[in-house]
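Colleague: Turn this into a model:
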Amino acid sequence: MRTDVAVESLTGGDAVVESLKRWDVDTVFGLPGVQLDQLFDALHRRGNGIRVIHTRHEQGAAYMALGAAASTGKPAVFAVVPGPGVLNAGAALSTAYACGARVLCVTSTVATAQIGRGNGALHEIPDQTGYLRGLTKWYGRATSAAEVPAVMDEAFRQLMSGRPRPVAVEVPPDVLAQRAVFAPQVRPAVPARPLVDASAVESAASLLMAAKKPMILVGSGARHAGPDLTRLAERLQAPVVSRTQGRGIVPDTSDYSWSAAMANDQWADVDVVLALGTRMTQLREWGTDKDLSVIRVDIDYPEIVRSGPPRLGIVADAADFTAELLALVEARGFQAVDRREELRRVRTDFAATLTQTIQPQTDYLRAIRAVLPDDGILVDEMTQVGFVARYAFPVTHPHGFISSSYQGTLGYGFATAIGVQAANPDRRVVAISGDGGFLFTMPELSVLAQQQIPLTTVVFADGHFGNVRRIQERSYGERFIASELHNPDFVQLAQSFGIRGLRAEGPAGLQDALATAFAGDGPTLIEVPVRIEDMASPWQFVHGRKVR
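Modeller: Here you go, the predicted model:
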């Protein structure tokens, strides 16, 4: 060993904390337990600059990390015990996987000597490693304290390169306690993004500049492409369409920004589609024909061919490709025939249709938008207002709308929104939940109170699992079962935690209550009594796609 380099004796837990600091992690969401004692002690001793937010349930810790990652694009970390702790966090990990969120799960195992023996050690479950591998992009285990920095660095390299998805690290309790001598660690470089193929850019430009009715579809992989994407849309006179994960990349104040529902009836006329960083679910649902040319750009090659071979498939980062394509289109002086009036009319007609048909959800969302600042963030839920928010809530920046993507995780919203607000203390965040979904993680009200996180939570209370009841009514002859709820008084519930509790009647009442919440400090819960019978079905604009 070199003698001119400063070395330090650290525990494995210390090495985990130093790795988090090396990668600029400032918050750990977690719930301590015996296999993590050495880690939490290290966070106390060495975690200068790292805030620990401890939750009432492991799912809360994991959802909060999801919210922090989804709303910032940066890695977020949660720590839970093995076995039941990891299992409790599973729904949030699967949601992070669906959303492409940079979430790091730090957990432990049974003692090294007990791994795989099936002796019934505390918190032992069969094949925890396999479980974690199924829910993450990458998994690693440190088998000695000396291995911890390398394993942690690889976890962050995986988070920061390629397609964003969660990763997991296991550190056995004896390894967390073990000591080793470490030289100062240097953060390794993140692998470079793939170079953009110039010939592919040429081919894509030729198709798009020859198109009469082009369309651009975007997902979470294009969130960092916004300014160039807006200019490209103007050059091509193409609407930019997103379902949930790409909302706000082109702000909804622009004529070129469409929700996927606006595009339902326009798809049949599209001749060239450019898909950037998206699973492109629309391609499978709306259909294709021989007259449609598809250009797919994704950093994850399997995604490009998942729905069948495109006319042109390009492995690239969406923002890098967009910048190259825009530069080429501008260099050629190309400007498509002006379609702004047509694009604006689609938006205007759709807004009018919502006003006439999807009520009162549309008015509730307009009340929220009227008060929420432009840089604010809305977190949805699997609830009647949340479903409509996917296509009716105006989003003004790429991280302004947080949803659960294809996982559709009932109950994710409230705890996820706590993580969003914790990671964005200077922004206003509103969570919308139904009474059923809210009660999944309701105990995390204690986190709001203890940490004084200024989240505003709106609970639309109808006394039912509303969507279940609607399905039972319409498809099962009103044979209602397991859909009715027994609720607390949500205002009194909030107040019992020391949180401001308000009740609002109707959209105007909600707007006033939000203004009151935003005028004060600390967290607020607003209960909005509603009736499922009064809610229009949101599904005609989610499933009413026009198939070619």
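
Colleague: Could you use CA atoms for every contact and neighbour count after this?
Modeller: OK.

Colleague: other SSEs contacting the lengthiest helix in the chain?
Modeller: Looking across the chain with DSSP state H, the single longest helix is helix 340-357. Counting contacts by 3 or more C-alpha pairs under 8 Å, 6 or more residues apart in numbering; DSSP states H and E, helix 340-357 packs against helix 260-263, helix 361-371.

Colleague: please give me the structure for this one as well, since I'd like to look at both together:
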Amino acid sequence: MNAGMTQDAMEASTGEALITLLEKYDVDVVFGIPGVHTAELYRGLAGSKVRHVTPRHEQGAGFMADGYARVSGKPGVCLVITGPGLTNTITAMAQARADSVPMLVISGVGRRGSLGHGRGALHELPDQRAMMASFALFSHTLLSASDLPGVMARAFAILNSGRPGPVHIEIPVDVMQERVAALPARVPALPSNPHPGRGDLEAAARLLSEARRPAIIVGGGARRANDDVTALAERLDAPVVTTANARGLLAGHPLRVPASPSLKAVRAFLAECDAVLALGTEMGPTDFDVYEDGGFPTLKGLVRVDIDAGQLARGPRAEMAILGDARATAAELCGALGAAKIGGERRGEDMARRLRAAAFEEIGDAYRGEVAILDAIRETLPGALFVGDSTQPVYAGNLYCDIDTPAGWFNSATGFGALGYGVPAAIGAAIADPDRLVVALLGDGGLQFSLAELGSAIDAGTPVIFIVWNNFGFREIETFMIERGIAPEGVKPTPPDFDSVAKAYGLAFERPMKLSDLPASLRRARDSGRAALIELRMPFDM
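Modeller: Next up, the predicted model:
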């Protein structure tokens, strides 16, 4: 036996070796639907510590992995069959790529000798790996079982450093049946993320400390940096604007501005600042130019911090571009500030208070009504995690909403913008943190993309509260068409009777008729101890 190899891994099957390696990389759950093309990969699962969760559709597996990863901070892992199983997962992988979510998708593929020949084998694609390589951070075909440890090491190095996203490994069905001679006793250490140099930190600290009117913008890359961002904001007395994927940072803090940079009030404020620190945000249009008016201003004294060098070269031009992890850089900036004198009379808390009021006023009556629903949920279920699909209350919340806990808000309405995300992502989130209450915000149209996953919530024992905003169709699209003089077609898919759907799957059900009834419905749903469906049928009495 080779030095450093474990005796119990001698002559393991590829599937057994795969599960053993997943355990070594601290994977505790995988999402997938088994098939004859992946059955061998399941060989080692039953005797392992890895939990398997079965969705109703492979897209659901991907979205569950996404929600799990965002909450746990670990990669979400999927096992799917070759061909349709993998193509069903692509939408979820694309959402993960857009939102920088670490996801490992392990799929089957045909026998090595069949690849590229186009003979009509079951589930065959012309070039499955090439298709995945077009958007995955890394895609690899395992041509020999002996290569598995090295390929897994490379995959997890990519998943745990730099800007995360989806990674794909495909295993031919004949390789699945090979034996792996031995596995390493320990997996390689994961690489660390880049840290900025002292010169950059000192220059950024000097620029920010000398400014008379600084501000901070935080994105999803800083969602786990609450304490460090808070300390930095307090040291600079700077208002903090949180994008949708950072919402919940500085919860309750007087320097928080939980409002979109697409709002005119926020843009005007940022344009008047003489220094802006952007932490972990790609500064992309789904956060910074929702209305596609091209009106986001040129920022003076812009310092961008991002973990991806390529991203620093895109978007607004910065006076300083710092390659580094947002959390570590925020902490190190605080240290670099030291005892530096902070310039001007900043009155950061007063500016933040006035900006919160102006942004809330700007979103208009309809969105303020939907934010009132979000506030009612937050006040009734403090500390709940909000997971959203693309629907009106989510659009409203992405523009403005106060969330009472860091990393307490995420949805698919930014970036790739997939429908059908909310139900499975909420299940994945609940599996990642079973002690936390999860609320899923859904539209009746989007819910029907993944309606069957309500049954997966029951199977997985996740007591998610699913809230469906039922306006009997795709109301946003209908309004968009009407406003542009287009006769609306295809915008009225008939929703099911949600009461009957809940009964069919075994969910608790509530249908409050007005906002004042919602808190009691939420409490009953929570106290049921099982997954629950709450329908808000339009028009809803506010």
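
Colleague: Could you say which of the helices and strands packed on helix 340-357 of the first structure is packed most deeply?
Modeller: helix 260-263 (a mean of 23; mean count of other C-alpha atoms under 10 Å).

Colleague: follow-up on the earlier one: what about the longest helix of the first structure, how far off from the second structure?
Modeller: Aligned to the second structure and superposed, helix 340-357 of the first structure gives a mean residue distance of 3.5 Å (mean C-alpha distance after the TM-score superposition for the first structure).

Colleague: Quick check: chain neighbours aside, which residue is closest to the spatially most central residue of the second structure?
Modeller: Within the second structure, the residue whose C-alpha comes closest to the C-alpha centroid is Arg70; the distance, by C-alpha atoms, centre = their mean, is 5.1 Å. Nearest residue to Arg70 of the second structure in three dimensions, chain neighbours excluded: Val101, at 6.7 Å (C-alpha to C-alpha, 6 or more residues apart in numbering).

Colleague: The residue nearest to the centre of the second structure sits in which helix or strand?
Modeller: If you go by DSSP states H and E, Arg70 of the second structure is part of helix 58-72.

Colleague: and that helix, how far from the first structure on average?
Modeller: Mean deviation for helix 58-72 of the second structure: 0.7 Å (mean C-alpha distance after the TM-score superposition for the first structure).

Colleague: Show the contacting residues for the counterpart of Arg163 of the first structure in the second structure.
Modeller: Using TM-score structural alignment, the partner of Arg163 of the first structure in the second structure is Arg163. Listed by C-alpha atoms under 8 Å, 6 or more residues apart in numbering, the contact set of Arg163 of the second structure reads 100, 307-308.

Colleague: returning to that earlier point: list the buried residues for the helix holding Arg70 of the second structure?
Modeller: Buried residues in helix 58-72 of the second structure, counted by 16 or more other C-alpha atoms under 10 Å: 58-71.

Colleague: out of the residues you listed, what pair is the most spread apart?
Modeller: The most widely separated members of the buried residues of helix 58-72 of the second structure, counting by C-alpha to C-alpha, are Glu58 and Val71 (20.3 Å).

Colleague: equivalent range in the first structure for stretch 229-242 of the second structure?
Modeller: Counting by TM-score structural alignment, stretch 229-242 of the second structure corresponds to 229-242 in the first structure.

Colleague: Please enumerate residues in contact with the matching stretch?
Modeller: So stretch 229-242 of the first structure is contacted by 208-209, 213-219, 250, 255-260, 263, 322-323, 326, 329-330, 334-340, 343 (C-alpha under 8 Å, 6+ apart).

Colleague: Out of those, name the ones that lie in strands.
Modeller: 214-218, 257-259 (DSSP state E).

Colleague: Output the helices and strands packed on helix 340-357 of the first structure as JSON lines; include the columns distance to Phe182 of the first structure.
Modeller: JSON lines is the format used below for those (distance: least, C-alpha to C-alpha, whole Å):
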{"stretch": "helix 260-263", "distance to Phe182 of the first structure": "52"}
{"stretch": "helix 361-371", "distance to Phe182 of the first structure": "52"}
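
Colleague: what about the match of Arg163 of the first structure, which SS state?
Modeller: For Arg163 of the second structure, the assignment made with DSSP: H, G, I helix; E, B strand; the rest coil gives coil.

Colleague: Tell me the spacing between it and Gly62 of the second structure.
Modeller: Distance, Arg163 of the second structure to Gly62 of the second structure, by C-alpha to C-alpha, to the nearest Å: 19 Å.

Colleague: Over to Gly383 of the second structure?
Modeller: Counting by C-alpha to C-alpha - Gly383 of the second structure and Gly62 of the second structure are separated by 26 Å.

Colleague: So which residues of the stretch 101-250 of the second structure form strands?
Modeller: Secondary structure of the stretch 101-250 of the second structure (DSSP state E, counting those that start in this stretch): strands located at 103-109, 138-141, 166-172, 179-180, 214-218, 240-242.

Colleague: what does the stretch 401-548 of the first structure give?
Modeller: 401-402, 429-434, 456-461, 500-503, 524-529.

Colleague: now the ones you listed in a markdown table, with mean neighbour count and distance to Val169 of the first structure?
Modeller: A markdown table is the format used below for the strands of the stretch 401-548 of the first structure (neighbours: other C-alpha atoms under 10 Å; distance: least, C-alpha to C-alpha, whole Å):
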| stretch | mean neighbour count | distance to Val169 of the first structure |
| --- | --- | --- |
| strand 401-402 | 26 | 26 |
| strand 429-434 | 28 | 30 |
| strand 456-461 | 25 | 32 |
| strand 500-503 | 20 | 38 |
| strand 524-529 | 24 | 35 |
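
Colleague: Would you format those strands as CSV with distance to Ala422 of the first structure included?
Modeller: Formatted as CSV, those follow (distance: least, C-alpha to C-alpha, whole Å):
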stretch, distance to Ala422 of the first structure
strand 401-402, 14
strand 429-434, 10
strand 456-461, 12
strand 500-503, 18
strand 524-529, 15
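
Colleague: Looking at the ones you listed, which is nearest to Ala268 of the first structure?
Modeller: Counting by C-alpha to C-alpha, Ala268 of the first structure lies closest to strand 401-402 out of these; the figure is 27.9 Å.

Colleague: average gap between that closest one and the second structure?
Modeller: Compared with the second structure after fitting, strand 401-402 of the first structure deviates on average by 0.9 Å (mean C-alpha distance after the TM-score superposition for the first structure).
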